[in-house]
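**Student:** model the structure of this input:
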Amino acid sequence: MYSKMKKEAAAAAVVSQNGSLNGSQNGLSHSMAALGLDSAESAKAALPDPTADENGGEENDVKVDIKRGMDTATFRRVGKQMVDYVADYLENIGDRPVLPNVQPGYLRDLLPGAAPERPEDFEKVMEDVESKIMPGITHWNHPNFHAYYPSLNSYPSILGDLLSSAIGCPAATELEVIVCDWMVKAMDLPSHFLSTSETGGAVIHGTATESTLTCMLAARERAIKDWLKEHPESGYFDAFSRLVCYSTDQTHSMIVRNASFIGIEIRRPASAGRPNFAKSKGICPSCGRGQGQGTNSLLRMSERIWLHIDAAYAGAFLFCPEYRPLMRGIEYADSFNFNPHKMMHVNFDCSALFLRCVEDLFDGLKEDLLSGLKLMKIFKEQGIPDYRHWEIPLGRRFRALKIWFVLRSMGLQGLRKSLRHHVQMADHFAERMGADPEFEVLTKSLGLVTFRVKDTDAVNALLYNLICDDGRIHLNAAETGNPPTYYLRFVCTSHAEQKDVDFAFDVIKSLTARLRSRRLSLSEVQAEREKMLNNLAQQRRITSTG
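**Tutor:** This is a model prediction of the structure:
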């Protein structure tokens, strides 16, 4: 307490000496004398040294490169070690358990409660990565990971991210334009998505959620503009209140979240007949997403609605000509997006958005300085977009570089080979399931197979719980329909070989035999269902990709 009072008096003395405080000089002198401070100079001496840390060390004694965090020689050494660590991790990932065997909150007890004051050796950091971080990791690229759509990476993409981080340039706009045009041509997308088209273009965002939210904002403003043209007596908020976004029960939950963000009512089309689009100004089919098959055939709509296609997973399969019929009707879409970070071997995060009319996007994001028309004119005249007007964040990453690295390192032939292998492994799993009288295959779409035991929902829930408790493989479960049907989902990762698919089937088969020997009471059925819901919630916490 005395030390604290002495420092406060010293600070007051310094402030008074500098003329920044008008107080009683006599009273201040009396207080200083009581604390053993005979002058302002001694008061200054009593102030804490701003270069000293709380443990008594001096910042001047800290050996750290304040420009880059470590010296170049150390970076070269530990950088090579990191490359080896990453290569060993990916090469031997199958030796690790696919799921963590820890409880949520485990890490807090293993790490200090505050950041270190003094630098630590990077070797010590990496020791903690292996001993403390890795035990809590769900390994998405594990050959026994079959729960969600893959989040693939590759060595070329990792190197692209490394170089992008070093360059630190947020724009690199020209490469992004070129790479997006490459993908339009390679996937045989409509030519109006090309940057050289009259009105269209493309941009790389972080996630499909971001791309979809951007398009919903654009659709909202275009719909309001159209309404006010037809009803000039109406106001902006009257038009706003009339907006509706239609979606299906297979559409990703991000659509519901985004609609709530921008204040638009969301509805599902009627179960029978054609939906009433009298008020609708937007619809978002899911292509290759959702709990079950989730792949829609797109039909032309005569109404002026915004048609956005969310093909986060399935979009990459358009690189293969045989899968392009899945996108029949894409020529009517106002916007289309897919995630290269799912099936294109481009590590997270990376979502490509293609637009029929970029001006609508500019209007949706409401640039204050320039109108959408002026921005569109500048883009088409110069051929180089200002991408900060194409997205919600003003800052952005150089994501095009890792796509460019992957396309050049794998080539389109290598990419198609990987996609086809993914489907072939899922076909093999579906064949084994279909040939076994114990199971029924509900759907098979690209790399996703949905199946169930030929029994009650309670038995299927119990099987899912047994799989979670067993821990040798990781898959997911879902309920859809009215009344709901409970089933299990198997997604084949591109890292899985036939032996891995056979292993997964054998695990499921053996656990099914185990549950057949159990007789469940009603209370046990309810308990198993509650456990299933808890397992699903737990998986969402530990496997979220954001």
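
**Student:** every contact and neighbour count from this point should use C-alpha atoms.
**Tutor:** Noted.

**Student:** how many neighbouring residues does the spatially closest residue to residue 17 that is not a sequence neighbour have?
**Tutor:** Take residue 17 and drop its neighbours on the chain: the residue closest to it by C-alpha to C-alpha, 6 or more residues apart in numbering is residue 40, 7.1 Å away. Here the number of neighbours of residue 40 (other C-alpha atoms under 10 Å) works out to 20.

**Student:** please provide the structure for the following sequence as well, for comparison with the first:
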Amino acid sequence: MDWQDFGKWGRRAADWARDYHANLRDRPVRARTAPGHVLDRLPAAPPDAPEAMETILADFETVLMPGMTHWQHPRFFAYFPANAAPVSVLAEFYVSAIAAQCMLWQTSPAATELETRVTDWMRQAVGLPEGYIGVIQDSASTATLCAVLTMREKALEWRGNRTGLSGEPALRIYCSAEVHSSVDRAIWIAGIGEENLVRIPTRGPWRSMDPDALRDAIATDRAAGHLPAGVIACTGGTSVGGSDRLDEVLAVACDEGLMSHVDAAWAGSAMICPEFHDYWSGIELADSVVFNPHKWLGAQFDCTVHYLRSPEDLVRTLALQPEYLKTHGADGIVNYSEWSVPLGRRFRALKLWFLIRAHGLDGLRGMIRNHVAWSQALAARIAATDDFEIVTEPMLSLFSFRYAPKGATDLDALNLSLVTAINDDGRIYLTQTRVDGKLAIRFQAGAFTTTEADVVTAYDVITEMATRL
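**Tutor:** You can find the predicted model right below:
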């Protein structure tokens, strides 16, 4: 294919995308293929001769599409949303066509300066105070790794990158059990070690870190000769929305001189609605904050916004400047590759710019408010239904429940059977978790095209499948 042909096939792809989304409700949410089915239909060796686009697209439809789970489906209630608003997809079309590497200011000045502007737009939108500086990372996992690496370097007075961790005291990072597994990975990759990730007990309905227990753990570690390095808090944990009371937890970090990072990957997007700022109280004490516009706001993956009070600490941790990466003759510029682990950087700011301008913050707020209201109404309806119980109350649009008919002896097995039956049915998609060791079923509303009727359908499917059991 050359660029002359691209116009024809690009128009066809746009029409396909329009039709795909127009008929998405007619598809089962989750793929129904058995393991290995797609692989067995793919040739074991690559072709030597070029193949026609018609043939390639036919195989795309018949071989690959039946094996896709539809994350943009309006009844995708599993995990968290991974939205792709149409205007964001359009922006990615332009990004792919330009195909720029935006690692340095000089390699695409507009990409760098737009990133500076839209991250500040988002800072204002979610209510972070002035002084926080943003960068767009690929994912919250990377942002958390960047924060942990900076915690390590600050605690070691910037010698870790140079001399390594051998001979140093054990670095200690503190969090609750509600944080995402990306925290564990960051601890591994940073060389700190899983045994030095200290889990602080939680308390209250928010499942927040106990600040007194946190303070005691830090004191105990110092007395044992360990080196406390940082505190990782969360707002809207993946399992059931566990949220630390930031004003309490971050105050301890400040008092103890430890760097803090807040993972609000999902729930941070909801902070564009001022009425949800109770979950954000104390955020101004954080050194590092991350949330994902590619979840609830509709920016196509990948698009994570990472805010720092002292970006110079992150740059000091990550920046390398060989001669071939220096920009001569320009002062005061930002090279965002020095703010992230990879050198190469996509033009991620464009889709956020398109999205905010096309929908406006009011449009995005309306969507999030609807999702929260519909989810809370569903939780109340399930709570009022015989043989069901709410395990964790709604945190924004996320709650968990359990099917608990009288006389049932193994509720874990029963609820696993229920979530399996629901997903095999195909009309909706849910996932399970464990709360205090017991299995529960998660529900969250967040797909860009979800309607109130879709949430009502969820109730119908849940109760129907339960009666069949």
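
**Student:** OK, contacts around the residue nearest to residue 17 of structure 1?
**Tutor:** 10, 13-14, 17 (C-alpha atoms under 8 Å, 6 or more residues apart in numbering).

**Student:** in the stretch 351-500 of structure 1, which spans are helices?
**Tutor:** Secondary structure of the stretch 351-500 of structure 1 (DSSP state H, counting those that start in this stretch): helices at 358-365, 372-382, 400-435, 457-470, 498-516.

**Student:** quick one, which of those helices is nearest to residue 125 of structure 1?
**Tutor:** Judged by C-alpha to C-alpha, the one of the helices of the stretch 351-500 of structure 1 that comes nearest to residue 125 of structure 1 is helix 400-435, at 26.7 Å.

**Student:** buried residues, the closest one. List them.
**Tutor:** Of the residues in helix 400-435 of structure 1, 400-407, 410, 412, 415-416, 418-427, 429-430, 433 count as buried by neighbour count, 16 or more other C-alpha atoms under 10 Å.

**Student:** where's the aligned residue in structure 1 for residue 18 of structure 2 relative to residue 474 of structure 1, distance?
**Tutor:** Counting by TM-score structural alignment, residue 18 of structure 2 corresponds to residue 87 in structure 1. Distance of residue 87 of structure 1 to residue 474 of structure 1, computed by C-alpha to C-alpha, to the nearest Å: 23 Å.

**Student:** which one's more surrounded, those two?
**Tutor:** Counted by other C-alpha under 10 Å, residue 87 of structure 1 and residue 474 do not tie: residue 474 has more neighbours, with 26 against 13.

**Student:** list the contacts of that one.
**Tutor:** By C-alpha under 8 Å, 6+ apart, the contact list for residue 474 of structure 1 reads 98-99, 144-147, 467-468.

**Student:** same list (the residues you listed) but as a markdown table, adding neighbour count, secondary structure and distance to residue 171 of structure 1.
**Tutor:** Formatted as a markdown table, the contacts of residue 474 of structure 1 follow (neighbours: other C-alpha atoms under 10 Å; DSSP: H, G, I helix; E, B strand; the rest coil; distance: C-alpha to C-alpha, whole Å):
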| residue | neighbour count | secondary structure | distance to residue 171 of structure 1 |
| --- | --- | --- | --- |
| 98 | 22 | coil | 37 |
| 99 | 23 | coil | 38 |
| 144 | 28 | coil | 38 |
| 145 | 29 | strand | 35 |
| 146 | 26 | coil | 36 |
| 147 | 21 | coil | 35 |
| 467 | 19 | helix | 46 |
| 468 | 19 | helix | 44 |
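
**Student:** adding distance to residue 526 of structure 1, write those out as TSV.
**Tutor:** Below are the contacts of residue 474 of structure 1 laid out as TSV (distance: C-alpha to C-alpha, whole Å):
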residue	distance to residue 526 of structure 1
98	28
99	26
144	29
145	28
146	26
147	24
467	18
468	17
